[in-house]
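# sequence first, predicted model second:
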Amino acid sequence: FEVFSSANEMFSLIVLNFPSLWAVSLCYSKLICKEGHSGPTYESMQNVFERQSFRPAVNLSNPTITNISFTLYAVLGVNEKTQILTTFLWLRLYWQHEFLVWDPDECDGVTRISLPVKQLWSPDIIVYEFVDDDVSQACPYVYVNHTGHIRWDRMLRLVSSCNLEIFSFPFDVQNCTFTFGSYMVSPALTFKEMSGNSKRYLEASGEWELVDILGETSILQFGIDEWDIITFWVVIKRRPVLYVVNLLIPSSFLMLIDILSFYLPPHSVDRASFKMTLILGYTVFLLIMNDLLPSTANGTPIIGIYFSVCLALMVISLLETVIITNVLHHSSMKYQEVPNWVRVVILKHIANLICYRWPEDAQLHPSVPQKDKHENTNTALPELQQICQYLGDLHAHLNSLQKENELQEQWCHVGYVLDYLLFRIYLLLISCYALVIICMWCVWISHS
């Protein structure tokens, strides 16, 4: 080729010499073979190589149709924050080169050869969702059949944009679009065959599982230009075992320990310190596992809401322990009588509602101190009078201790009834919340 000073000069030369180029194209409709050579001669193929910039069609009014298929080999990464999907594809292109045609009988029975792809015309296939450079290894050769049918196998590291839905994480299903476009393109295999081939190679490949590959062909028009496009919908599903083992099960164990902590006796064990230590451990667990949780500006995954609600429930259980501790200790230390409405509402109605039973010898009413039946007579000796005074003081002290014990016992019953009531409410909240979460995840799993 000559070097032209401008694109207009080159275009003018092509237009003026179009008949001659057309004649040359007709001359090279078949490659030449010689005896003693396996395949077409280098000289005949060199003439084709020199015309690699032109579409290989004898009649330029006939379109060159490119057939395309791919196999999804691996899902390399899913970045939920930037909404980017990185995949590795085995791409296969087919098209017809009308100048690379020879007779196998004249070419020592050779029916297929391999040629450098840089020396031949190749279709301009683009992916509309591409957001980064293709750094995959290039395949330098194509296979050419004696009928002019070319097959080009290439590897493609596709970094594409995808609208990722993470609300149902880690049981999420993603539907990403791959749009291949060219002036004339059509699928080489059915979408079902592409899906089956991809599933065979993707079975043991990382975190994601291929559900299906769907697609359709359509025409995209830009002004007077028309582009044939093939749109593939690649549906992939996350394998949730890693997140269930590392996130859900440890969190469930910590919640179970928090529930069992209600069985610690609140009057003799510092339950509040135990719960505060448990909350601190749960907070550290969330900080460590924060890198495993996806994050986007569009929304929060339901598992993040699950962890936040679990932490809130632990705080609620700590507040319940504070209330019970106040009832058991603060009120009793003031030697206050249990109000009558507390006896009726808590010790009678609520206790019957939650089926709480206290020991039969427990007294709900403080005993009235008995008067000293031993009256000191004025006729008693001074020594006896002093002894009687000591005995009276000892009797009064014992009555005071008995009254304090009875008040503590009554407030203990009040605290236990409230503790049982709040514990059952806490269990009801956790059960309802767990049921809702499990049902939502089961619905997503069944739909996927």
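Received the coordinates, thanks. Numbers count the residues shown, from 1 in each chain.

# make it CA atoms for all contacts and neighbour counts henceforth
OK.

# near residue 254, how many other residues are there?
Neighbour count of residue 254, defined by other CA atoms under 10 Å: 18.

# equivalent analysis for residue 293, please.
17.

# the structure to be compared is supplied as follows:
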Amino acid sequence: MIAKTVFAFALLYLSCFQIVTGVTEREVANMLLAGYQKEGRPVRDPTQAVVTSLDVLLIQIIKLIPQRQVLVINFWIVQRWRDDFLTWDPAEYGNISTIRLGSENIWRPRLVNYNRQHAEGWSELPDTNAIVRSDGEVIWTYPITIHSTCVLDIARFPFDVQKCPLKFGSWTYDSLDLKLVNHSKTGNIDYFAANGEWELLSFELELNQVEHSCCPGVPWDDMTYTITLQRRPTFFLFNLVAPSVTLALLTVWGFWLPPDSGERLSLCLSLLLALTFLQQTVTAYLPDTATNIPLINVFFVANILLVGVSSILTIFTLSIHFNSVNLPPVPNWLRCLFCLEQSDSSTCRVNAPHVNEVDDADAFFATNGANPTWRLVRRVKKFIRQLNEERGRKTHNLKTEREWKILVGKIDRCLLIAFIIALVVITASVLGPNK
């Protein structure tokens, strides 16, 4: 009875604290890495290429730096290939079919982004673990933030659409040694986080095979992922476009002020300063490039030019208003252009004495000059003639000044119409639908 009880307790003890003997993942890893060389390609037949598939998961558009024309993006990179020297029989190793190895300990394709900024250290890759299966398949996944060049087209700013290509490929292996295949037909956006400034339109993939000048006749594989982004214009509409249109409307209403008003010149100068400040603000969001000019800058320049013309016209009108003496007559070509009446030179001498009357009076005073009465009459006649000449000059100056003011007023109305047309056309071009 005692023996049976001891035997039962022994069985219970062994069932609770059973020591399992077998193979661990560490032993499999040590077995695989013993004598493993990570420098050579992992193929037993040197004539065979390592078939590598690449899958790029777009996670986040961090920012697009317009001044440097650089796109900062966060990716998950998934690479798959077969390593002939990392195989084992799961039946001989405790049915272990998958292990994790440090990627720095095995051979890696080391695919790089060709248009990545070199100053960032573009050859550096994170040393994450790789999943190794018993048949030799290796899956290496790692996150990475890339600074990639992206040439911007800012002609439609702030309604622009940007296409940024990212070319991935091997830096040292041609397609005879490393064959690239696409794991999916397009880029993966299943885990994409939306960006507040840019909207993702597409993430396309294209598999290319090119020949480089270093190695004529030898093909090289590369995979080009094209990110198409559209700017969200709400921020710029409220903070740049709306104030610009408001200032342009103020410029239009400024033409209703009389040209000889000093307040109009103050308004024009204030508008010039405000438009220049807004233009400098817009420039901060644009790259330093001369290949194309954004329409919003054309909008600002047109407004600045028209306000400048209005300021010049105002200064000219004020100079006419406060300096009306010795004004030249309006040229005939301006009269014809703005439909003014032709000048009459006879009006320059209003009520002036007739030439024959003056000659007869001078002859009479010459024969009767000794008489004091006639000398007095002669002086009065001379004074009246001077008064008539002075009145004729004043009448001529007043008429010339009035003609110049009429001309300036017509030019002002023409500029008002031209400004309204230019404002409508440029605003429609800037705020119109994106082409």
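Sure, I can see it. On a predicted model such as this, the values are computed, not experimentally measured, just so you know.

# tell me how they score on TM after superposing.
Scored against TM-score structural alignment, normalised by the length of structure 2, the superposed chains reach a TM-score of 0.66; 356 aligned residues with a CA RMSD of 4.2 Å.

# show me where the stretch 151-300 of structure 1 has its helices.
Here the stretch 151-300 of structure 1 has its helices, by DSSP state H, counting those that start in this stretch, at 191-202, 241-243, 249-260, 271-288.

# and for the aligned partner of residue 163 of structure 2 in structure 1, nearest residue in space, chain neighbours not counted?
Under the alignment by TM-score structural alignment, residue 163 of structure 2 pairs with residue 175 in structure 1. Among residues not flanking residue 175 of structure 1 along the chain, residue 235 sits closest, at 4.5 Å (CA to CA, 6 or more residues apart in numbering).

# likewise residue 260 of structure 2?
Distances taken as CA to CA, 6+ apart put residue 318 closest to residue 260 of structure 2, at 5.1 Å, once the chain neighbours are dropped.

# that neighbour: what secondary structure?
Under DSSP: H, G, I helix; E, B strand; the rest coil, residue 318 of structure 2 falls in the helix class.

# distance of it relative to residue 294 of structure 2?
Residue 318 of structure 2 is 36 Å from residue 294 of structure 2, where distance means CA to CA, to the nearest Å.

# and if you look at residue 202 of structure 2?
When CA to CA is applied, the distance between residue 202 of structure 2 and residue 294 of structure 2 equals 24 Å.

# now do residue 130 of structure 2
From residue 130 of structure 2 across to residue 294 of structure 2, the span is 48 Å (CA to CA).

# compare the two (neighbour count), which wins?
residue 130 (22 against 18).

# ok, the residue nearest to residue 260 of structure 2 touching residue 259?
Yes. Residue 318 of structure 2 is within contact range of residue 259, at 7.4 Å (criterion: CA atoms under 8 Å).

# who has more neighbours out of those two?
More crowded of residue 318 of structure 2 and residue 259, by other CA under 10 Å: residue 259, with 24 against 18.

# tell me which element the residue nearest to the more buried one when sequence neighbours are not counted is part of?
Take residue 259 of structure 2 and drop its neighbours on the chain: the residue closest to it by CA to CA, 6+ apart is residue 314, 5.3 Å away. Element membership for residue 314 of structure 2 (DSSP states H and E) is helix 295-322.

# do the same with residue 53 of structure 2
strand 50-65.

# what is that strand packed up against?
strand 70-82, strand 178-182 (3 or more CA pairs under 8 Å, 6 or more residues apart in numbering; DSSP states H and E).

# relative to residue 274 of structure 2, which of those strands is closest?
With CA to CA as the criterion, residue 274 of structure 2 lies closest to strand 70-82 of these, at 30.6 Å.

# which residue in structure 2 lines up with residue 112 of structure 1?
Counting by TM-score structural alignment, residue 112 of structure 1 corresponds to residue 98 in structure 2.

# quick one: that match and residue 133 touch, right?
Yes. In this structure, residue 98 of structure 2 is within contact of residue 133 by CA under 8 Å, at 4.5 Å.

# which residue of these two possesses the greater neighbour count?
Using other CA under 10 Å as the criterion, residue 98 of structure 2 and residue 133 rank with residue 133 on top: 20 against 17.

# quick one: residues contacting the more buried one.
87, 97-99 (CA atoms under 8 Å, 6 or more residues apart in numbering).

# got it, and residue 304 of structure 2?
Residue 304 of structure 2 touches 272, 275-276, counting by CA under 8 Å, 6+ apart.

# what is the aligned counterpart of it in structure 1?
Using TM-score structural alignment, residue 304 of structure 2 pairs with residue 311 in structure 1.

# ok, now residue 141 of structure 2?
Match for residue 141 of structure 2 (TM-score structural alignment): residue 153.

# any idea how far residue 299 of structure 1 is from its match?
Separation of residue 153 of structure 1 from residue 299 of structure 1 (CA to CA): 40 Å.

# more neighbours: which of these two?
residue 153 (19 against 10).

# verify the stated contact: the more buried one with residue 138.
No. Using CA under 8 Å, residue 153 of structure 1 is not in contact with residue 138; the gap is 9.6 Å.

# show me where structure 1 has its strands.
66-79, 84-96, 112-116, 126-127, 141-145, 149-161, 173-182, 185-187, 208-222, 225-238 (DSSP state E).

# for residue 46 of structure 1, which of these is the nearest?
Closest to residue 46 of structure 1 of the strands of structure 1 is strand 112-116 (CA to CA; 11.2 Å).

# contacts for the closest one, please.
The set of residues external to strand 112-116 of structure 1 that reach it, using CA under 8 Å, 6+ apart, is 39, 140-146.

# and stretch 396-412 of structure 2, by the same measure?
Under the criterion CA under 8 Å, 6+ apart, residues 255, 259, 310, 313, 317, 320-321, 324-330, 338, 340, 347-348 lie in contact with stretch 396-412 of structure 2.
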